[in-house]
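S.K.: this is a predicted model, with the sequence first.
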Amino acid sequence: MTTQQKSFSKAENEVMPEFRRRINEAESTEDVKKFFTYTIRELFDKIFPDGAQLNLDEIRLQPEESPGYWISESVLGREDVTGVWSMSDLPNILERLAQVAGNRHAHLMKNPQRSESKIRM
């Protein structure tokens, strides 16, 4: 018996344009982290319309770590999330979003002038 993997690429494609726009306009590493978290929360709302609301402290960007993000065990342990997480492309989607955000985060870390000039205004 084979198990079929569920794909959430449609939901990913729905959030990606706005996510890329926000990330590209981010002027600080904190903005990047915030936009990442908000987008993952939006993605979860699309995938789990009957629940699995994600609190902002349950997911965060971790660009220096693999896979690029952290998600709380309390979320992964939820009954509605567990099956989806292990039998879908959701972890890969989060990794792709973390990659985009991580690239912008790294760029802002190397070139802090823009965010510093914004702070001084």
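M.R.: Cool, the structure landed. Residues are numbered from 1 along each chain as shown.

S.K.: can we go C-alpha only for contacts and neighbour counts from here?
M.R.: Fine.

S.K.: against R104, how distant is Q62?
M.R.: 12 Å (CA to CA, to the nearest Å).

S.K.: meant to ask about T82
M.R.: 30 Å.

S.K.: quick one, which of Q62 and R104 is more surrounded?
M.R.: Using other CA atoms under 10 Å, the more surrounded residue of Q62 and R104 is R104, with 23 against 17.

S.K.: let's bring in a second model and compare:
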Amino acid sequence: MTKQMSYTKIENQLRPIFRERLDQAESVEDVKKFFVYTIQELLENAMGENGTVRFEDVCLDPDNEPGFALGPGITERPAFQEVWTDSDMSRIVGMFAETARNRYRRLEKNPAKTEAKMYHGHD
């Protein structure tokens, strides 16, 4: 039987920070950026000293399943594969992606609200 790793401790540390960031997001670009920052931190914590994740290695992909994409700069690294295989990491990243996707869609549907926040007082 293979050993199943769990990263829920890191997930539980990042979840409130992530939700706060999303609540403060004023545009879909903010949502994308905050998703990437959170996944960078999650993966770097999980991979330890072998885990530098570049911004361009992660992206929110709200129009496609599973809602995110990871580039070869990260997926081809042994440290990542060790963390991703036989663990709950894909579930955790998927959960963060789903939360970000929901916020993304709310902001996308209501651009006037976003613009009002961004440009208040600039008539």
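M.R.: Yes, it's here. Note that the structure is a prediction, hence the values are computed from the model and not measured.

S.K.: next up, the contacts around the residue nearest the centre of the second structure.
M.R.: By CA atoms, centre = their mean, the mean C-alpha position of the second structure lies nearest to F35, the distance being 3.1 Å. Counting by CA atoms under 8 Å, 6 or more residues apart in numbering, F35 of the second structure touches F18, C59, L60, F96, A97, A100.

S.K.: wait, the first one touches K33, no?
M.R.: So that's F18 of the second structure. No: using CA atoms under 8 Å as the test, F18 of the second structure is too far from K33 to be in contact (11.0 Å).

S.K.: who has more neighbours, these two?
M.R.: F18 (21 against 18).

S.K.: how far away is the closest residue to that one other than its chain neighbours from D63 of the second structure?
M.R.: Setting aside the residues directly before and after it, F18 of the second structure is nearest to T38 in space (CA to CA, 6 or more residues apart in numbering), at 6.6 Å. Per CA to CA, T38 of the second structure is found 20 Å from D63 of the second structure.

S.K.: so which of the two has more stuff around it?
M.R.: Ranked by neighbour count (other CA under 10 Å), T38 of the second structure and D63 place T38 first, with 20 against 10.

S.K.: show me what the more buried one aligns to in the first structure.
M.R.: Correspondence of T38 of the second structure to the first structure, assessed by TM-score structural alignment: T39.

S.K.: just to be sure, that match is in a strand?
M.R.: No: assigned with DSSP: H, G, I helix; E, B strand; the rest coil, T39 of the first structure falls outside any strand and is helix.

S.K.: wait, it touches P17, no?
M.R.: No: look at T39 of the first structure against P17 with CA under 8 Å: they stay out of range, at 10.7 Å.

S.K.: next up, the contacts around G73 of the second structure.
M.R.: Contacts for G73 of the second structure (CA under 8 Å, 6+ apart) come out as D57.
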